[in-house]
Every structure is written in C-alpha cells, then in structure tokens.
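Enquirer: Sequence and computational prediction follow.
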Amino acid sequence: MRSECYPITVLPGVSRLFREYLAHWDNPILAESFGGHPADTAWRDKAPELTPEHRARLVSLLESQNPDPSPAARRHLEMLRDGAGVVVSGQQVGILGGPLYTLFKAATAVRRAKEATEAGVPHVPIFWPATEDHDLDEVNQVLLLTKNSAETLRLKSLVHRNTAVGGVVLPEEITELVEQATELLAWAPITETLKRHYAPGKTLAEAFTGLLREIFAAEGLLTIDAAERGYHELGSPVLLAAIEQAEELEAAVRARSQALVDAGYHAQVLLPEQGSLLFLFDEQTGERHALRHKDGAWKAGHVSYTTEELKALLLASPERFSPNALLRPVFQDQILPTSAYIGGPAEIAYFAQSGVLYDTILGRRTTVLPRMSATLVEPAIAKVMDQHELGLKEAFSSADDLALRLGARAMPVEGKKRLQAAGNALDRELDALLGWMQSVDGELARSGEVSASKMRYQMNRLRRMSARFEQEKNASLRKHADAVTLNLFPEGHVQERAVAGTWFLARTGDDFPAEIVSHAGQECSGHKAIFL
C-alpha cells in the first residue's frame, strides 16, 4: 500500500485546538494543558512505576479478560508483569466493531508500543473500550457500502436505556443483522469472525473486545473491560479524590475550561454548577445517574448521601462509581502504567481540560498522541481520481458539487477562456466603479457593494450553468462523482468516522491489520490517503 500525506486541515470541521496541538504551541495555554508535545519522544524513556502487588493483580485481571491469548499477547502479559509500560487507546463498543477509526486507534497503539520497545523500554498496547458509556443509540449502528449506496444496520429490538452499554446482551436479532452484513460484505472470511463474536447471549463488550483481539492477534493487542469490580478497586484512589477534593478539583476544571475558551479554543466537556466528576449506578436497575453535590451534600437521582456515606459506599461497592469523560483518563492511569494515550480530536480536547486533574490526583501527566487519520482508497476509486486529477480535499464534498467541478473541468477550452475573460472583465470594471463610488460617498459605495455582489453571483451562476450542461452531456461524470463521494465521503461524513472497519477487512487480505500498523507512525502528522 502506498500513501500520500495531507495536512490535517484537508478534513472538514477540524477544531482550532486540534490543528494547533498537532502543529505548534504558540499559545502557552497548550503547553499548560498537555503533558508533552506529540512530536516529542520523552514519554517512552521510562515506564510509570507500579508496585509489584498492583502489577500482579492487574495482570491477573487482564488474563481473565483475554482468554486463550495469542503468543504475542501472552508475551505482552509477561512484559507487563515484569515492569513494561503501556500505550493505551479506547473507543465505544460499536456494533460489528464500530467505524474504521477504531482499527486506526488500535493500530496506532500497537505501532507506538513497538517503537518504545525497540528504543529500549518495553511497552505493550492495550485497548480500553468505553463499556461504562450509556449512549446505546450511538453504538447501535454500523454503516456498510454497496456499489451505489450506504446502508446503515441497527438492532431494532435494542432501545435506549440509561445503563452501561458494555453489559447490554445481544438479542436473537443479532443473527439476522450479521447475515445482512454478510451479504453486503460478500461472504468474506471476516464474516465468519463476526458470527463467532456477535452472537446471541454475548454482551456488547464481549463481542467488541473479542473481535478486536482476533483482528490484532498477531500484534498481541490486549483489551480491558474496566467495568469489572477488580479494576474499580485498583482505581478507587482516583474515585475517592473526586469525592474528598470535589470542590478543589471541579473549580480547577472550570478555570481551565474558561482559560481555553478565553484563548479562542473550545471546552469539550462543560461541568455544570453542582455537577461533579462522577456517576453512580443504581444498585437495583443499573441506571446511571450523575452525582451532584452542594455544601457537602450529594445526590444521585432521588437518593441523597453525605460525603461519609458516599465514601463508605465506594469502599463497599467501587464498581457502582463511574468517572466522567474528564476524570476517566486519570482513573485509567491509576490502574495502568500508561506512558502514552492514543486519542482522536475529541479525546485530545478532553486531555486539555484534564491536565489539572492529573496534577492534583496523580502528580504526573500522561502524554496524549494523535491516532492515525486516513482515508482508504480502493483501486477503482483511485483510477477515477487519477483520471480527473482529484485530490482528497476535492473528494470531501457533496456528489452535486463534485459533479459540477468535473463538468467545469470537462468544458471545452474555448468555453473556459470565455467564462474566465468575462469574469475577469466584470471584476475589473466593478472594482474601478466601486472605487469611484467610495470617493464620492460612503453610503453610495455600500449600496454599490450590494449590487456588485448580485452581479458576481450571476457570473458564478453562468459558470455553474455551463458546468452543469457539460456534466449532463457526459453521464459518466455524475457516476464518477457519486462513486468517489460514496466511498470517501459517505453521507457527508469522513470515511474513517462513518464506514465500518469490517467493510475494509472484507475487501483486503489477511495482511491488512499489519499494513495499517505499518502506516500508523508519526511520519505523517496530518491525514493520509492510503491506496489499497
């Protein structure tokens, strides 16, 4: 597979915070917010220390959740027992493995752990799925492509509930959904893998983690379901700090969030007044409630607690407590010897706010590194792009807009020259006229600007009419625009965030996971086009 590197700005909607995090830290607020620049390699110089007892219990928990490990995974478990550091990433537990960027996150964690190990400090890759998340509607969908359309599959019998999604049991309907996916994937080998993992009676967490481990078995990827009581016991010092130091920690988060906004960035998570950094699961229903507090009194749903009662509950049932998005990485790094976290734009924004929590609770910060970002281009699509000299930026548009662009390019040279000459003449004469109007009267000039804008709009309309005529005359242009946007920008979304990773696993060979690991280095800090 060959690749081309583009600046991250080729993607639509990239936030200023993420752009500048990747490029430079001219604004001191960025240096204050993160543990290190993504281009630095200091994170791999030394693994965070854990007591031998902590490591032994951690490995025991991982062994129970990573049954029948591959040789590479077994080796990683022993490395972790012996003092290795961790490169971790995570994602929601999506149906049939979730979107393509889930594979990119896992591949980046594998690649970074390999780089650190080769540099002399052993590291292992771990994937931490968001099993305590409660947004079932968001994970209960998977998008696959046909020749002419994008098909979204859902489990209709699963309805939204305010409980942890990882524990949701897959209904009988999952068999039918996997069969639908099998047809769309043309009965590729990956479909047998999907049937093994996404089966009735399994939880979403079991299905998702089992699939991911099998895909990256040769790379020894380990998975963790932190909803288990044992992990909450290891992470309880962080949960306790969120109770005992609630006012201090929440004030620090709000101050950092405001500092980011004042500096022109955005705050990914807004902490409301009386809001805390914790959720509490109802013991009977499993429903998740935000813990709120004021003047030392706490409340979850309709149940009230004193601080001492809440601390006693944490000691007795730590698994009932769940950290919010800002506290979760700190909780994670209390449990794991994390040297680096692999995140996407939203998670990196979380870390910009979470740094103050790391400082107070752990006394150290974890470096956050960007996940691989890429668009995969199949040979047939690459051929169309070469034919029309299209780059990724042009492909990230609607089919209508791209078809017009192709029509404009296909226009006879004489037509292009005449349109260009007319447009240039109009701009030249209007600029001269408006300059004269400004010298006469400011109000006259403002009225002239309005009329000039209408004239320029009509000139652009002539360009569009000519391009549309050429497009309609050549039906293949529309077909090419439809094919490119369907594959690279389906339904107006970047491919990596929309199309299921399993769709590409079905269309490539067994070497695909290793191939994306090889492309997941830092040699391209922006967005890649990878040609399959």
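Expert: Sure thing, it's come through. Numbering: from 1, shown residues only.
Enquirer: C-alpha only now, for contacts and for neighbours.
Expert: Fine.
Enquirer: Helix, strand, or coil at Leu239?
Expert: Three-state call for Leu239 (DSSP: H, G, I helix; E, B strand; the rest coil): helix.
Enquirer: Now do the helices in the stretch 151-300 of the chain.
Expert: With helices called from DSSP state H, counting those that start in this stretch, the stretch 151-300 of the chain shows them at 173-184, 189-197, 204-215, 229-244, 246-262.
Enquirer: which one of those helices is the most hemmed in?
Expert: Most buried of the helices of the stretch 151-300 of the chain by mean neighbour count (mean count of other Cα atoms under 10 Å) is helix 204-215; its value is a mean of 23.
Enquirer: alright, now check it against this:
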Amino acid sequence: MPNHSIPYKNTGYFSKLICDYLAEDESLKPFYNRFPNLENFKHQITEKQKTFTDDKRHLLAKRIMLQYGDNSLSQSTLSNIDLLKEHTTFTITTGHQLNLFTGPLYFLYKIFSAINLAEKLNKEYHNHHFVPIYWMATEDHDFEEINYFNLFGKKVKWDREASGAVGELSTEGLEEVKQQLKKEFGESENAKKLISYFSDAYTKHDNLADATRYLANSMFYHHGLVIVDGNDAALKKCFIPYAEKELTENLSFKKVSKTTENLTNLGFSEQVHPREINLFYLKENLRERIVEQEGKFYVNETDISFSKEEILKELYENPQRFSPNALLRPLYQEEILPNLCYIGGGGELAYWFQLKDYFNTVEVPFPILLLRNSVLLFPKMLSEKLEKLNTEIEELFLHQHELITRHTYKISKIAIDFSKQKDFLKQQFKDLYTLAEKTDVSFLGAVGAQEKKQLNGLDNLEKRLLKAQKRNLSDELDRLRAIQNQLFPNQSLQERQLNFSEFYLEYGEELMDLLKENLNPLDANFTVLEL
C-alpha cells in the first residue's frame, strides 16, 4: 500500500467546524483572517510587518537565548534566533503541553508541520525568513493531563503531588520512571537512544520546562526549531496593556461572548467558555483564577485579595504573576511573536475561531490558522494483512461494529439481504389494501398492522442471519478486528493514544526522517504513512 491521503471529512474523527473550515464554507469566513495557502501569506506578512516593532524583536531574541541557558544549539537554531531581530523575519508557531516524554504521537506532527511550513515559505518568499516556533505551555496547571504517556497498552505515570504552573514543577521522581522504561524498552540501540533522551532531559534538569526544552531541542536538533517559554517576566511586560483592559473592562469577555454566540447560532459548539476575567494569578505552587466582586479582586481558593489600585500596581510591578488562560494566551503569543500562522489540532483551532472580533478590537493581527498534519503510521506487515482481507484502509476509520458488518456482507457467500422478499411482501399487501378499501376502515387498519408485523419479522430474520454469518466467518472477522485495534487503539486515532517511543524502538531516526519528508502542512488531508 503506497502512502496516501484521506479527506478529513471522510475519517469521521473531525468536527463539522473543522471540515467546514477546510472546505472554506462561507458561513465561517467572519471568524478567521486568511485561509492557509501560499498566496495569503504575502498579505499576512504585510499586515504583521506594520505592527511588530524592532524593540519587540530584539527583546524576544534576547529572552529566548537566556531561556536556552547552557543547552547545546544547532547552527540552524542559533541562526534562526538571531534572524528574529530582522524586520523581514516571521514565525510559524505551534504550541503543546509539557506532556511527559512528549505525550501522544501528534506532538511530532505539530512540530514537523511548523518546520515544514517554515521551509516551504522560505522557498516561496526569498526576501523574508521564516522560523518554526514551539510554544511550551509552561503555565498550564492541569498536571493530570500531562503526567503520563501510553506504552504497549499501559500507562507510564509520573506519580506525585503537584500544584501551580507545571513548567515550574521539579523533576523529582522521574528517575524511577526512567528505571521502569529501561525494563520496558529493552537493550537495543534504539532503546538506548530513547533512554538517553529521557534521562538527559528529565534527570539532569531541575524543572519540567527545562526538561521539555532539552528534549524537544534534542529531538529536532537539525531543523532550526526555536522553543519559547511565555512564562517570562520581561516578555509579559509587553502584555500589561491587555491585562489591564482585562481587569478593568472585561474586554475579552464582552467580545468573545458575542463571537461565540454567533458561532453557536450557526450550529457550532462553544470550545472554551469566556469568563469575566480570563487571567490567573501565578506564584510558586499556585495558579488560580482572578475574580472580581463589588470592585475587589480575589484570587480564587486563596485568601489573596486586591483593591483595583492594588491589583494594577501588582500587574505593573510583577507582570510575571499574571497568567493568561486558554482564551487570552493566543493574544499574548501574537503580541510577543512576529507570527504569521498558528498550527494546532481541531480543538485548538475551535477556540481561536472565538477570538477574531477580540483581536480586531485590540488591533492585533489575527494569524492564519492551520490544522496540523494528522497521520496514521501503518506498518507494512499490517498493510499486507489488510490487503489479503481485500479491505481498503479507509474502511478502518469506521466504527468497529460498522466495519465488521460491512465486511460480513462483502465476504458472505449467502446473500444477507431480504430486499426482494420485502418488495414481494409489499406487493402482496398492495392487493390486500385494494380489497380493504372496498370494505371498512377497521379492516384497512388490520392490513396495515399485519404488513408492519411481517416486515419487522423479515428485518429480525435478516439480523439473525447476519449474526449467524458473523459467527461462521469469525476467523476472518477477528483478523480484521485485530488490525483495526492495533491501528486505532481504544477505537481512537493512533496519534491521540500512542507515544512516539513505540515506533522509535523499531525504526529509530528513520521515523523522524519519514515524517519530515512526508508531512505537507498545506495538504488538507489525513495522511497514511506506510512504515
């Protein structure tokens, strides 16, 4: 089976919002700026260039270099950081949580989408330069979302108490996880490389942000990736004017609520619910919502409170203590990056659609939104097995019940279809209806009831025959189930369930090369890659 693509709408795994966006449905056009194609980047460049200052560029490059600390940087990454100071340089950004050992597979797809798009733009627009950015979600506080990854059908979990921003968590306890992985991975060369990645990242760095930066930098060392931590006091100074409006005017709440209402009126779901104040208060071991009651500002679930004057003083003196939530983080990101495009999954893009009017109000250019590449890694051995079953890869995206039923109909030597019998029965009852019309209404009703009863009887017989054939053909159907279960663990997309290490164990760096070579970020189709 050669590598090929499947339209997202045909997979059954993507929302109507995303499918309509990819189809450039007219109803969605008020909710985004420009559709992701090469021509539109020219206009995005012009718009961003007018608003992004040289001072911000120099501050950004300086802070990024400081954040890297003593990490070894490739020449391409060093060059990209230096180029950020130039007014002709722009960024292509994706973001991700600090999941343990990258979490699900799609972490790789996000990063390669950004890298490959930056390269494509560098070839298209020779007078500009484009830098791929990984924005680490260091300020998130939901530890339960990131403290594990799946390996060989089991959870590898970092078990500890945690509070506050996850990027500041100490890496205490990860030595035990490393020892567990050594047993799971074995002694192959690829296993040793994986253990080296894990050990150097998580047991030689003091906090999760530093560990994640090291890991991502190591894995994508030669691709010019630049990693940014937004939890930075100097960068957050740029965000002070917007945070002040948030505290004093509830501006995002008003604008996002209206946009969200317009989206829901079109039949789309609300992805993120806007609050009156979309900021958290951030200190050591603490990240809690800021709420206002009768002119006083409280930090939820704590004894901390401020008057209006006090909280504005705190904002100007300690901007690092104010953390944007999921709705405000995009604005913060676009304010400190010379960014043209944000690359994310379907859920991420859904909340960006809620933000367009808010961005217009605060006069910050709204980036191009691009759905990250989605991939099914298909081992050749399974591909050959599927071919023997005369089944197309597209069929594996069906719910398992539908897949098995469809395959049973296809391979059964007995016709599991009583359509002819039903048509014959209906014809017989036509004659009875003609007779009934010559008598009275009660007989007409009795004829109708009898027809319904006998048609239901044929339906039940057809279902029983299908069930019997599923038993008779169970060997082949079980083989098909096994293939789907392996490729779609827990009846979900592989990329949302498996960790890259399962494939790296077998394919090593070839896995990374394959993804780099085959992911086209502007191809709006689901990608199937044979390994």
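Expert: That came through fine. Nothing here was measured: the structure is a model prediction, and the numbers come from that model.
Enquirer: After superposition, what's the TM-score here?
Expert: For this chain pair, the superposition-based TM-score is 0.88 by TM-score structural alignment, normalised by the length of the second structure; 509 aligned residues with a Cα RMSD of 2.8 Å.
Enquirer: Include distance to Arg44 of the first structure when you put the helices of the stretch 151-300 of the first structure into a markdown table, please.
Expert: Compiled in a markdown table, these are given as follows (distance: least, Cα to Cα, whole Å):
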| stretch | distance to Arg44 of the first structure |
| --- | --- |
| helix 173-184 | 40 |
| helix 189-197 | 34 |
| helix 204-215 | 24 |
| helix 229-244 | 23 |
| helix 246-262 | 27 |
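Enquirer: Next one: whichever residue in the first structure pairs up with Thr53 of the second structure relative to Leu239 of the first structure, how far apart?
Expert: Aligned by TM-score structural alignment, Thr53 of the second structure pairs with Thr51 of the first structure. Computed as Cα to Cα, to the nearest Å, the Thr51 of the first structure to Leu239 of the first structure distance reads 19 Å.
Enquirer: Repeat that for Pro7 of the first structure.
Expert: Between Pro7 of the first structure and Leu239 of the first structure the distance is 39 Å, computed by Cα to Cα.
Enquirer: Find the nearest non-adjacent residue to Val139 of the first structure, please.
Expert: Nearest residue to Val139 of the first structure, sequence neighbours excluded (Cα to Cα, 6 or more residues apart in numbering): Gly94, at 4.4 Å.
Enquirer: Tell me the counterpart of that neighbour in the second structure.
Expert: Counting by TM-score structural alignment, the partner of Gly94 of the first structure is Asn99.
Enquirer: distance of that match from Ser163 of the second structure?
Expert: From Asn99 of the second structure over to Ser163 of the second structure the distance is 15 Å, taken as Cα to Cα.
Enquirer: and those two? which has more neighbours close in?
Expert: A direct count of neighbours by other Cα atoms under 10 Å for Asn99 of the second structure and Ser163 places Asn99 higher, at 20 against 14.
Enquirer: I figured that one hits Tyr148, correct?
Expert: Yes. Between Asn99 of the second structure and Tyr148 there is a contact at 7.1 Å, judged by Cα atoms under 8 Å.
Enquirer: what does Leu222 of the first structure align to in the second structure?
Expert: Matched to the second structure by TM-score structural alignment, Leu222 of the first structure sits across from Val226.
Enquirer: and if you look at Val269 of the first structure?
Expert: Residue pairing (TM-score structural alignment): Val269 of the first structure is matched to Val272 of the second structure.
Enquirer: How about the contacts made by the closest residue to that match other than its chain neighbours?
Expert: With Cα to Cα, 6+ apart as the criterion, Val272 of the second structure has its nearest non-adjacent residue at 6.0 Å, and that residue is Tyr351. By Cα atoms under 8 Å, 6 or more residues apart in numbering, the contact set of Tyr351 of the second structure is 270-272, 327.
Enquirer: Which among the helices of the stretch 151-300 of the first structure is found nearest to Leu444 of the first structure?
Expert: helix 246-262 (38.6 Å; Cα to Cα).
Enquirer: helices and strands around that closest one, which ones?
Expert: strand 275-281, helix 345-357 (3 or more Cα pairs under 8 Å, 6 or more residues apart in numbering; DSSP states H and E).
Enquirer: a markdown table for those, including distance to Val377 of the first structure?
Expert: Listed next are these as a markdown table, based on distance: least, Cα to Cα, whole Å:
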| stretch | distance to Val377 of the first structure |
| --- | --- |
| strand 275-281 | 42 |
| helix 345-357 | 22 |
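Enquirer: Kindly confirm whether my reading is correct that the match of Val269 of the first structure touches Asn325.
Expert: No. Taking Cα under 8 Å as the definition, Val272 of the second structure is not a contact partner of Asn325, at 10.0 Å.
Enquirer: what separates Leu462 of the first structure from Met411 of the first structure, distance-wise?
Expert: To Met411 of the first structure, Leu462 of the first structure is 13 Å away according to Cα to Cα.
Enquirer: one step back: hmm, which of the contacts of Tyr351 of the second structure are the buried ones?
Expert: 270-272, 327 (16 or more other Cα atoms under 10 Å).
Enquirer: Name the nearest of these relative to Phe297 of the second structure.
Expert: Closest to Phe297 of the second structure, out of all of these and judged by Cα to Cα, is Leu327, at 19.8 Å.
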